[in-house]
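1. Give the three-dimensional model of this entry:
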Amino acid sequence: MTSLDDLPIRDDLRGQSPYGAPQKPVRIALNVNENTHPIPEVVVAHVTAAVEHALRTVNRYPDREFTTLREHLATYLGEGVEREQVWAANGSNEVIQQLLQAFGGPGRRVLGFPPTYSMHSIIASSTGTEWVTAERDDEFRLSPATAVAAVERLDPDIVFLCTPNNPTGTPIGLDTIEAVCAVARGIVIVDEAYAEFLPEGEPSALSLLPGRPRLVVSRTMSKAFAFAGARLGYLAADPAVVDALRLVRLPYHLSALTQAAAVAALQHAPLMLETVDAIRAQRDRLVVELAALGYAPHASGANFVLFGGVDDPQATFQYLLEHDILIRDIGLPGHLRVTAGTPEETTEFLEVLGRMNR
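-> As a prediction, this is how the structure comes out:
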């Protein structure tokens, strides 16, 4: 049988592994930061009706500019964002891929601050963009001085700033983002996939967009909106950035069904986001109770908690899996990550983990 090594793939892809979050049939899945709360029935009914309506004309290509969807996304974002500043794709990963296709590529480099979202480096590799890294401050924070020093030293074409950061949950202050924008010669991408879980009133990088044509803020409907299976990611940026993405996107890349479903969900935004407070509560509960169990949880502004003090992460991961609970081993020594689920899911996770410690 032919193996991957036998195929004439690009040399820079040899020996690499694809994104590999475990997919296992378990009763309690707390490994990929999904919103584990079900979508309200009234929203299910509206989305179903919208998709059914779209099916009646599915023999035709969808709106290539997904105009209605962009209008609804701009309204949801607020901060003075206009439709012309919004772009969307099949998940924020595709948004990021299009950004690197447009602004990265061979001979260009993208800067990240690990530990951070693993897909940033994977997408960099897939687009032939050199991935370079710089260290964070203590407790995974990123100060303006540290970030600026890295940008000045490495001179990247693209900078990734993930806030709240995945997998650590650490927010990045607007002062750091402003400082990076002031010294970076290229594109600055602020990945705000978990922004809705920040404390109420916490400012978003969206507020920094005016006057910064090379700043991009990416978002997703996968997390707070509990819409992971629908695959809808989006960004806000200067309209010129949106024009650049039109050069690399595939024709009609967003299906009519995806557009219809996303618009219907956005029309119920307040209801869809009602679980955010409940998830924040379980996240904060995890921080307190993991510490009580003798672990070292890190403060988080997202819907998950990274906790250290794990003597044997793989053994702990396996023990939980044997009890039908799936969390995430991110490869950070002595650490594991757990999604904040429903109260019942959190309780069972903590109880099972507590029994392991006895």
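2. all contacts plus neighbour counts: C-alpha atoms, from now on.
-> OK.
3. gap between residue 21 and residue 191?
-> 19 Å (Cα to Cα, to the nearest Å).
4. The two: which is more packed in?
-> Per other Cα atoms under 10 Å, whichever of residue 21 and residue 191 has more neighbours is residue 191, with 25 against 12.
5. is it true that the more buried one touches residue 171?
-> No: using Cα atoms under 8 Å, residue 191 is not in contact with residue 171, being 10.9 Å away.
6. this one as well, want them side by side:
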Amino acid sequence: MTSLNDLPIRDDLRGREPYGAPQLDVAVRLNTNENPYPPSPRLVKALGEAVAEVAGSLNRYPDRDAVALRADLADFLNADTPGAGLTAERVWAANGSNEIIQQILQAFGGPGRRALGFEPSYSMHPIITHVSGTAWIDAQRDEDFGLDPERAVAAVEAHRPDIVFLTSPNNPTGTALPPEAIEAILEVAPGMVVVDEAYGEFRREDTLSSLELLPDHPRLIVTRTMSKAFAMAGTRLGYLAADPAVIEALLLVRLPYHLSAVTQAVARTALAHSEELLGTVDTLRHERDLLVGWLRSQGLRVADSDANFVLFGTFADRRRVWRAVLDQGVLIREVGPPEWLRVSIGTSEETATFRSALTTALKEAQ
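-> Below you'll find the model as predicted:
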């Protein structure tokens, strides 16, 4: 039989592993940072009606530019961050934030160009960077997973990247960046600066969004997703806000009709019910903060989190702890620095189950 090594794939792809978190059939899954609360019966009915409405015209292509959806997204972002002044012309949408990242790299990266990020951070940034033929520069975060503005500026000035990726709140650490660090990087970056705010809705009330910086920075891109706080991971809808010229650049690389009519209808319906969908955010924040306190009371190190997950450690053998928790029906994530583990915030019942499983695992590890 033919193996992958027998195929004439690109040399730079040989030896790489595909991205993916374990998908296991266990009672409690807390490894992919999903919102654990499903749509209500009322919303399920509305979603079904929206799909039924477009079903009769699926023989036709969808709106290629998703204008109505982008207008709805702009309205949502303006409500989230008053003063952002967004319109449909300043918002773009795609199949998940990963396609957004891919399009950015296709437009502003490529062979002979470089992208810089501060790791540990979202692993898809370097993966998509490599796949696009762009060189990746790992500038590393601080020891506490923060980002000192002076050190960050020095890295940007030294490497002069075409794209800078910043993640706030950061995945997998949950750490939010101070606005002064982002502004300092914007002042010296020679190319585009992308702030990935996939977990932006979970940020603490005193944590600002980079959307507020958009009016003064035409090379800033702020990305978001409906997969996390919106509890719409199955919809696959990511989006960004930027200067209209950035949207024009992305139109050069987007695939024709990349967002299906069904995706657009479901996303618009979710936005119309955003109050209900985001009604669980405060609950998840509360559960997060309780869990951070409990983990620290167990003598563990915990990164400060503005997201819907918590990074905790440190373990000489994290695989042993991960397996011991899994053996009790709870799936968490081996990700980030080698001695750390990450757990998503679930329902109060799921979190209680995790605490019990981890308590047992820690005893077994002694």
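7. Please, where are all the helices along the stretch 251-358 of the first structure?
-> Under the criterion DSSP state H, counting those that start in this stretch, helices of the stretch 251-358 of the first structure are mapped to 256-266, 269-272, 275-292, 313-322, 343-357.
8. in the longest one, what's buried?
-> Within helix 275-292 of the first structure, the residues scored as buried using 16 or more other Cα atoms under 10 Å are 275-276, 279-287, 290-291.
9. what's the answer for the fourth one, then?
-> By neighbour count, and taking 16+ other Cα under 10 Å as the criterion, the buried residues in helix 313-322 of the first structure are 313, 314, 316, 317, 319, 320, 321.
10. Superpose on the second structure and give me the mean offset of it.
-> Compared with the second structure after the fit, helix 313-322 of the first structure shows a mean deviation of 0.9 Å (mean Cα distance after the TM-score superposition for the first structure).
11. how about the strands of the second structure, start to end?
-> Using DSSP state E, the strands of the second structure run over 28-29, 91-94, 114-117, 135-138, 163-167, 192-196, 220-225, 238-241, 301-302, 309-313, 330-331, 340-344.
12. out of the ones you listed, nearest to residue 39 of the second structure?
-> Nearest to residue 39 of the second structure among the strands of the second structure is strand 220-225 (16.8 Å), distances taken as Cα to Cα.
13. which bit of the first structure covers the closest one?
-> Using TM-score structural alignment, strand 220-225 of the second structure lines up with residues 215-220 of the first structure.
14. who's in contact with that stretch?
-> Stretch 215-220 of the first structure has contacts (Cα atoms under 8 Å, 6 or more residues apart in numbering) with 91-92, 95-96, 181, 187-195, 205-206, 209, 232-238.
15. residue closest to the middle of the first structure?
-> By Cα atoms, centre = their mean, the mean C-alpha position of the first structure lies nearest to residue 193, the distance being 3.8 Å.
16. Pull up the gap between the residue nearest to that one when sequence neighbours are not counted and residue 106 of the first structure, please.
-> Once flanking residues are discounted, residue 193 of the first structure sits nearest to residue 219: 4.7 Å by Cα to Cα, 6 or more residues apart in numbering. Distance of residue 219 of the first structure to residue 106 of the first structure, computed by Cα to Cα: 26 Å.
17. The two: who's more crowded?
-> For the pair residue 219 of the first structure and residue 106, the greater number of neighbours falls to residue 219 (24 against 12), based on other Cα under 10 Å.
18. And that one, how far from residue 206 of the first structure?
-> From residue 219 of the first structure across to residue 206 of the first structure, the span is 10 Å (Cα to Cα).
19. One more: residue 299 of the first structure?
-> As judged by Cα to Cα, residue 299 of the first structure and residue 206 of the first structure stand 23 Å apart.
20. Name the residue in the two with the higher neighbour count.
-> Between residue 299 of the first structure and residue 206, residue 206 has the larger neighbour count (other Cα under 10 Å), namely 22 against 19.
21. What's that one aligned with over in the second structure?
-> Under the alignment (TM-score structural alignment), residue 206 of the first structure pairs with residue 211 of the second structure.
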